[in-house]
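Q: just a sequence and a predicted model for now, questions to come.
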Amino acid sequence: MAVVVVTDSSASLPADLVAELGIVVVPLHVLSGDRTIREGIDPIDLDYGSDDVSTSAASPGELRAVYERALERSAGAGVVAVHLSQQLSATWEAGRQAIAELGTARIRLVDSLGAGLATGLPVLAAARRAVAGDGLDAVHGAAVAAASRSRTFFLVNRTEQLRRGGRLSTAASFFGSELVTKPLLQIVEGRLELREKVRTKSKAYSRLVAAAVDAVGDEPAAVGVQHLGAADAAATVTAQLRERLPDLNELVQAEFGPALAVHLGLGAVGIVVLPGGCGG
């Protein structure tokens, strides 16, 4: 049997790719009042700007159960679990605890060093190696290599939710300035940081695309574009990327799921680039 690849729902992968590659997705939790909502499973209708909405990682117990089933499905070939950055969520640490409890070397844990499609593209790289029949070391190595090569850039309208959730490491630099600037963020070694402040919306989208193009260089690349309630802006960004990246070999498009949307807010647009591609 083949190695099984597991991820969490923040990876934002389209359902057809998940089904085609046999990827196992563990739901993260969105908390609203006294409700605990499983992302991708339970219906969600939320005000993403509300102080009453927050998120929660998958628990060690949840992950242990999923890893056990995945290992059984692999018939001993092994499991590679790729989760969002441990700097941004407790999910990776919960996975580490779950694997320690299981006491097996046949489950490998990978920090994607990102979130959203920055997790999803390394998952694709690993899952395609698994489907091709590669062993545990090769599948794990593909995920680690893809995570280390990917670069992520976000444009958000406001950083209030990110500050409130403790996800933004340069929050102090925003105070008193958000009303006249658009924050362009990037993920560096798993941490969300300010890249620059841009004065106008049109210039902000141009700078977002430029950052992605610069990160790719002259290599072929896989690209992911995500948004929350900003379909027109995402379409414009995608068209510019197609024009400026002639060696773009794969494009994955998705909306941000609720667990990320709670922190990014409406109007967010993100680009993930993976130089070299992810085996598509």
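A: Okay, I see it. Please read these numbers as outputs of a predicted model, since none were measured by experiment.

Q: drop to CA atoms for contacts and neighbour counts, all remaining ones
A: Noted.

Q: just want the most central residue of the chain.
A: residue 116 (2.0 Å; CA atoms, centre = their mean).

Q: residues contacting the nearest residue to that one once chain neighbours are set aside?
A: Nearest residue to residue 116, sequence neighbours excluded (CA to CA, 6 or more residues apart in numbering): residue 11, at 4.5 Å. Neighbour list for residue 11: 83, 84, 115, 116, 117, 118, 119, 120 [criterion: CA atoms under 8 Å, 6 or more residues apart in numbering].

Q: put this beside the first:
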Amino acid sequence: MSVVVVTDSSACLSPELADRFGIRVVPLHVLTGGRDFREGVDAVPDDLSGVTTSGASPGELTDAYAAALADSDGDGVVAVHISRQLSGTWEAGRQAAQKFGEKVRIVDSQSTAMGLGYPALAAARVARAGGGLKAVYQKAVDVAARGRLLIVVDRLEHLRRGGRIGTAAALLGTALAMKPVLHVVEGKLVLREKTRTSTKALSKLVDAAVEQAGTESVALAVHHLHAPERAAAVAAELRQRITGIGELVVTEIGAVLGAHVGPGAVGVVVCPGDAEEITPDGGPEPSSTSAH
């Protein structure tokens, strides 16, 4: 067989894409009304106001890694997870991996959404080509280091309630009316720039993505929650301003991330590098998909 890649549901990979590359996706959890919903498995309520979330448990990850290791016929497992600064999933994975010795390697993507999805896909491509455990692990680490996640939220209340606002906490209080551009730095969600209107914030979001993309080949993902028109407008402007797009996908984020960023949020993941190693098709043909 070959090395198997495991990730979690915050990666925003569609079930079809995960199946195609043999990626095992472990669900994160949405908790509401005394019930526990597994993202990507259970029908999560549309209304995410007041919900809480939790990462995958060590037991869930132990089971996932054991199944993946069996599928690999002992070749090994590379597990690429959401930033340890944003979720307890990586730490749970570290605990679970100890049961398997050197056969399970854990990668902190220091990101989420397609900032996690692209490293998982790149690693799976290396595995499918016959790469060994070390090569698959290194590819995930390398692509994760190149990715940048930027996001604009309509309201900071969701991030404040979920405790995910990090060093952007200075925006709270009277600054809740601000429309900030946030980004993930060393795995933490921090303030990049303050703006006063949604229009200005989205403009700054595009500017920042263009700056990060440079002039070489790049994969882009535009994420949103209940804001398809905003996402489409951002994607259209990125297509006009960035010359080296190897892929541009537009996806609606899942419930776990959605519970923290709130309706109206729009994010962009910029991942510079050769299109054939970081895009699902290994080529420059743009595509659009919807992740659940």
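A: Okay, I see it. Since we're looking at a predicted model, the values are computed, not measured.

Q: now what about the TM-score between them?
A: Here the superposed chains carry a TM-score of 0.96, computed using TM-score structural alignment, normalised by the length of structure 1; 276 aligned residues with a CA RMSD of 1.1 Å.

Q: please, which helix or strand holds residue 93 of structure 1?
A: Element membership of residue 93 of structure 1, judged by DSSP states H and E, is helix 91-102.

Q: mind listing what the counterpart of residue 143 of structure 1 in structure 2 touches?
A: In structure 2, residue 143 of structure 1 lines up with residue 140, judged by TM-score structural alignment. By CA under 8 Å, 6+ apart, the contact list for residue 140 of structure 2 reads 80, 107, 109, 119, 120, 122, 123.

Q: how near is the counterpart of residue 172 of structure 1 in structure 2 to residue 83 of structure 2?
A: Correspondence of residue 172 of structure 1 to structure 2, assessed by TM-score structural alignment: residue 170. From residue 170 of structure 2 over to residue 83 of structure 2 the distance is 22 Å, taken as CA to CA, to the nearest Å.

Q: from residue 94 of structure 1, how far off is the equivalent of residue 81 of structure 2 over in structure 1?
A: Under the alignment (TM-score structural alignment), residue 81 of structure 2 pairs with residue 83 in structure 1. Going from residue 83 of structure 1 to residue 94 of structure 1 by CA to CA gives 10 Å.

Q: who has more neighbours, these two?
A: Neighbour totals were compared for residue 83 of structure 1 and residue 94, and residue 83 leads with 32 against 20 (other CA atoms under 10 Å).

Q: distance of the residue located most distally from the centre of structure 2 from residue 49 of structure 2?
A: Seen from the C-alpha centroid of structure 2, the residue lying at the greatest distance (CA atoms, centre = their mean) is residue 174, 30.2 Å away. With distances taken as CA to CA, residue 174 of structure 2 is found 22 Å from residue 49 of structure 2.

Q: kindly report the same for residue 156 of structure 2.
A: Residue 156 of structure 2 sits 13 Å away from residue 49 of structure 2, going by CA to CA.

Q: looking at these two, which has the bigger crowd around it?
A: Taking other CA under 10 Å, residue 156 of structure 2 and residue 49 do not tie; residue 156 has more neighbours (25 against 14).

Q: what lines up with that one in structure 1?
A: Under the alignment by TM-score structural alignment, residue 156 of structure 2 pairs with residue 159 in structure 1.

Q: you'd agree its match is up against residue 262?
A: No: look at residue 159 of structure 1 against residue 262 with CA atoms under 8 Å: they stay out of range, at 11.3 Å.

Q: map residue 96 of structure 1 onto structure 2.
A: In structure 2, residue 96 of structure 1 lines up with residue 94, judged by TM-score structural alignment.

Q: and that match, how far is that from residue 60 of structure 2?
A: Between residue 94 of structure 2 and residue 60 of structure 2 the distance is 12 Å, computed by CA to CA.

Q: and for the counterpart of residue 247 of structure 1 in structure 2, nearest residue in space, chain neighbours not counted?
A: Aligned by TM-score structural alignment, residue 247 of structure 1 pairs with residue 244 of structure 2. Distances taken as CA to CA, 6+ apart place residue 217 nearest to residue 244 of structure 2, at 4.4 Å, with adjacent residues excluded.
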